[in-house]
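S.K.: My questions are about this predicted structure, shown below with the sequence.
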Amino acid sequence: MAPRIHWTQGTAVSKVTNFVKTAPVVHCGFTGARRTPLLGKILLAFIPFGAYLITFTFYHDLQKLLGLDEKHVSTAFLPWLEHSLFHCYPHKILSSHTSPVLDFIAAIPYLFHFILPLVFSLYLIYVGRRHEVPLYLWVAGWVNFIAVLVQLVSPTASPWFVDSVQYDANGNIISVADNEAGFKRVDAMLGYPLFHNLYGKSKVTFGAFPSLHVAWPAVVMLFRPWFGYRFGVFHVCWIVWASMYTCHHYLVDGLAGITLAYIIYTSTMKLYHPFQCERERDVVAQAEYIPVTAKIPFTDTCEITMPEKS
């Protein structure tokens, strides 16, 4: 029987995989635990993140290169889709009832959004699930890259833009609200333009669909988040509400972000990812240390089965 050849053999993916396997290793676990090339895996996992960062950084240059004119951004498709599905505009209902307390509650997940990948990666390492870090970064990277490609090819306006923009007879913009939208109220209470500075520097002004603000917590939820699955669901619902309350996104934007995260996660687990799952020998079960000699079964999805205590 002829030997089986993986479809990546001889390709650029295979060469990169072989390169990172020889990268420096880092100590994994308690004293005496086996060494794992975690650093090499993380470098490999950052390939889609790197593609996202390049696309995001050179967003306007790529638009000019591809002949995409941001002046012809879609301002009608998302409102039409929103009304067709829900027969109303949920963001208008939510944003019509504002208060300083709700403004600060909405600001919390948005501020936490910027450090979410780093914090969740550190959390995985802290709780003994460091073998999932490369896989998490791989999935999150592809979610980001595909989302920014959609936003590059088909830019869509957020509710704050659609509801406030005014044009002259030639189609030129006369006036429009600031990028921070509902968070302008938070800046006024703080006496400092925190959100204005954050959104004023964004390179992607018309990137409403799909919502990465919602997609990131959705990826975390799929990877068994901190405080349990229920908190993961709550976090996703929290930022979906915040995105509509502050007029940053339509409901369909959030649903698209969740759907994108689920598709990437499922395809990664079921079809292909470049990481070979290993035994995790630095496991603490029920506040009791398990010796590194204990056999810990593992599966292709990196799910760890805890051995029974003797």
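M.R.: Perfect, thanks for sending it. No experiment lies behind these values; they were computed from the predicted model shown.
S.K.: okay, CA-based contacts and neighbour counts for the rest of this
M.R.: OK.
S.K.: Now do the helices in the stretch 1-150 of the chain.
M.R.: 12-21, 38-57, 59-66, 77-86, 90-95, 100-113, 116-126, 133-153 (DSSP state H, counting those that start in this stretch).
S.K.: Mind listing what's buried along the shortest one?
M.R.: Of the residues in helix 90-95, those buried under the neighbour-count criterion (16 or more other C-alpha atoms under 10 Å) are 90-92, 94-95.
S.K.: Give the closest residue to the residue nearest to the spatial centre of the chain in space, chain neighbours not counted.
M.R.: The chain has Trp216 as the residue nearest its centroid, 2.8 Å off, counting by C-alpha atoms, centre = their mean. The spatially closest residue to Trp216, leaving aside those adjacent along the chain, is Ala140, at 7.0 Å (C-alpha to C-alpha, 6 or more residues apart in numbering).
S.K.: give me every residue that touches that neighbour.
M.R.: If you count contacts by C-alpha atoms under 8 Å, 6 or more residues apart in numbering, Ala140 has them with 49, 216, 219, 261.
S.K.: Next up, a structure to set beside the first:
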Amino acid sequence: MAASSPFWTRDGVSRPSHRPVFNRRTSASSNGLRGALRHVFSTLHIAVSRLQTSFDPHITLSRLRAHSWSYKDLIYLLHLALWIFWVSIMREPRFPLNLGIPLLYLTAISSFFPAMPILTWVLTFFSSRFIPVEYRPPISVSLLPTLESILYGANISDILTRFTHPVLDVPAWLSYGVVHFVGPFVLAAFLWLFAAKGALKFYCNAFGYMMLLGVICQILFPCAAPWYELRNGLTPADYSMSGSPGGLARIDAIFHSNGYTVAFSNAPVANATIAALFISHFWPRLRHYAWGYSAILYWATMYLTHHYLIDVVGGACLATAMFYLMMPTQSCPPPFIPFPSSPRSAVPFLQKGGGRNHRHTASIASLIRSDERIEDGWGPAGHRGLIAPQPQSLTTGNGLGREGSEPGETLSSGNSGSNALSISPSLEGRGHTARARSPSWPDRRGAV
């Protein structure tokens, strides 16, 4: 018969149990999962109940009046200019239906104002297709591979695409084709539910402006993806050519579908970097998993022929810059404070004596010895190190300090050329003693 193991009941009594250990562990894990889900749903319910769902324009106007304007608010002029430009060139939906987009936003601005950078990015990404071809810059085919070969010594992204296998295709697809699109919204939800107040606004600003700059860079400096070089070589590209899913076409072949072949375009790799930065900042225990996923995604973008290595490095730098530029002041790390290389010497703080008489000048070695400076508070305290000196006033027999001592009980200089102090005979006669601050101090009881 197997040995029984005790388990704790609700009344706190330990009783023998004959249940298998596997069942208890499974039950504990399932209870923990149910408890975590229950906590998430309860937090979500509380957060939703606090949302501002009123579309009353007076709420928006009152918030605008209460807002303290600064030079940082000039960025909203850029948003206004972009919205006017993209709506004016938009052909789907046509005028006047396209005016409903800004009107809808102005109606719900009290609830979606922090998401303005993200909404501006979405509008820019959607409307960039309507830019006339004659105003678009030419597409560069050789710039990125040339820069990659110069900076890194080889075309790293091309090397990673030479060996393909379904075992590698599936994790690359999961990280780049699935999690990559859902992850930003899941992270935003967790920041809204569990992070400190203002974390979601911080994320919206950093993520939105990062994506907006990425789209603007693609519009102003268009470059062909690695799959174009593999398919067409260095043939000049034009905007009439259709896109390609690159290595994700193998996923369509595995699942016998055409979702990525028809609808997929290059996704920015900076998403993984900024997600890892936010997870490391708000949940440091998960930083290893976040950066591990980012490393897999970096490899997947090159393995699936969607990005060059220089794209990955540039996207990571852009994400890091936006993360620290948009970080609130109270969340910034403290400035670097250099530590002193050695203890400060006490010699500059001693009184300078005149003339050439330096017989009683204290040496540096005697000043820093603990057994010679117990009266100053620098003596040893057991085995726990040193005690910093505390400001104390030297009192006389009547309890008075330096200014309140009686005649004949004053502190006097032992030598005009000395840096040390001596006690008058009247103080020593009442039982007060004083130690010399240097071994070179002469024992002169009658010194005045």
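M.R.: It's in. This one's a predicted model, so the numbers in the text were calculated from it and none came from an experiment.
S.K.: Just tell me what the residue nearest to the centre of structure 1 corresponds to in structure 2.
M.R.: Structural alignment (TM-score structural alignment) places Trp216 of structure 1 against Asn271 in structure 2.
S.K.: residues contacting that match?
M.R.: 180, 184, 207, 319.
S.K.: if I look at it, how far off is Arg287 of structure 2?
M.R.: 15 Å (C-alpha to C-alpha, to the nearest Å).
S.K.: From Val133 of structure 1, how far out is Ala45 of structure 1?
M.R.: From Ala45 of structure 1 to Val133 of structure 1 the distance is 9 Å (C-alpha to C-alpha).
S.K.: quick one, which of the two is more surrounded?
M.R.: Ala45 (25 against 21; other C-alpha atoms under 10 Å).
S.K.: contacting residues for the counterpart of the more buried one in structure 2?
M.R.: Structural alignment places Ala45 of structure 1 opposite Pro114 in structure 2 (criterion: TM-score structural alignment). Pro114 of structure 2 is in contact with 201, 204-205, counting by C-alpha under 8 Å, 6+ apart.
S.K.: how about the contacts of Ala140 of structure 1 in JSON lines, adding distance to Gly200 of structure 1 and secondary structure?
M.R.: Formatted as JSON lines, those follow (distance: C-alpha to C-alpha, whole Å; DSSP: H, G, I helix; E, B strand; the rest coil):
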{"residue": "Phe49", "distance to Gly200 of structure 1": "23", "secondary structure": "helix"}
{"residue": "Trp216", "distance to Gly200 of structure 1": "21", "secondary structure": "helix"}
{"residue": "Val219", "distance to Gly200 of structure 1": "27", "secondary structure": "helix"}
{"residue": "Ala261", "distance to Gly200 of structure 1": "27", "secondary structure": "helix"}
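S.K.: so which of those residues comes closest to Asp187 of structure 1?
M.R.: Trp216 (24.3 Å; C-alpha to C-alpha).
S.K.: And the match of Ala45 of structure 1, how close does it get to Ile216 of structure 2?
M.R.: From Pro114 of structure 2 to Ile216 of structure 2 the distance is 21 Å (C-alpha to C-alpha).
S.K.: Kindly report the same for Ser5 of structure 2.
M.R.: Distance from Ser5 of structure 2 to Ile216 of structure 2, by C-alpha to C-alpha: 65 Å.
S.K.: next one: Arg25 of structure 2
M.R.: Distance from Arg25 of structure 2 to Ile216 of structure 2, counting by C-alpha to C-alpha: 53 Å.
S.K.: Just want to know which of the two has more residues nearby.
M.R.: Using other C-alpha under 10 Å, the more surrounded residue of Arg25 of structure 2 and Ile216 is Ile216, with 15 against 11.
S.K.: Give the aligned equivalent of that one in structure 1.
M.R.: Superposed on structure 1 with TM-score structural alignment, Ile216 of structure 2 falls opposite Leu149.
S.K.: Which residue is the nearest non-sequential neighbour of that match?
M.R.: Thr55 (7.7 Å).
S.K.: what's the distance between the residue nearest to Leu191 of structure 2 when sequence neighbours are not counted and Ile109 of structure 2?
M.R.: Excluding the flanking residues, the one nearest Leu191 of structure 2 by C-alpha to C-alpha, 6+ apart is Leu200, at 5.7 Å. In this view, Leu200 of structure 2 and Ile109 of structure 2 are 16 Å apart by C-alpha to C-alpha.
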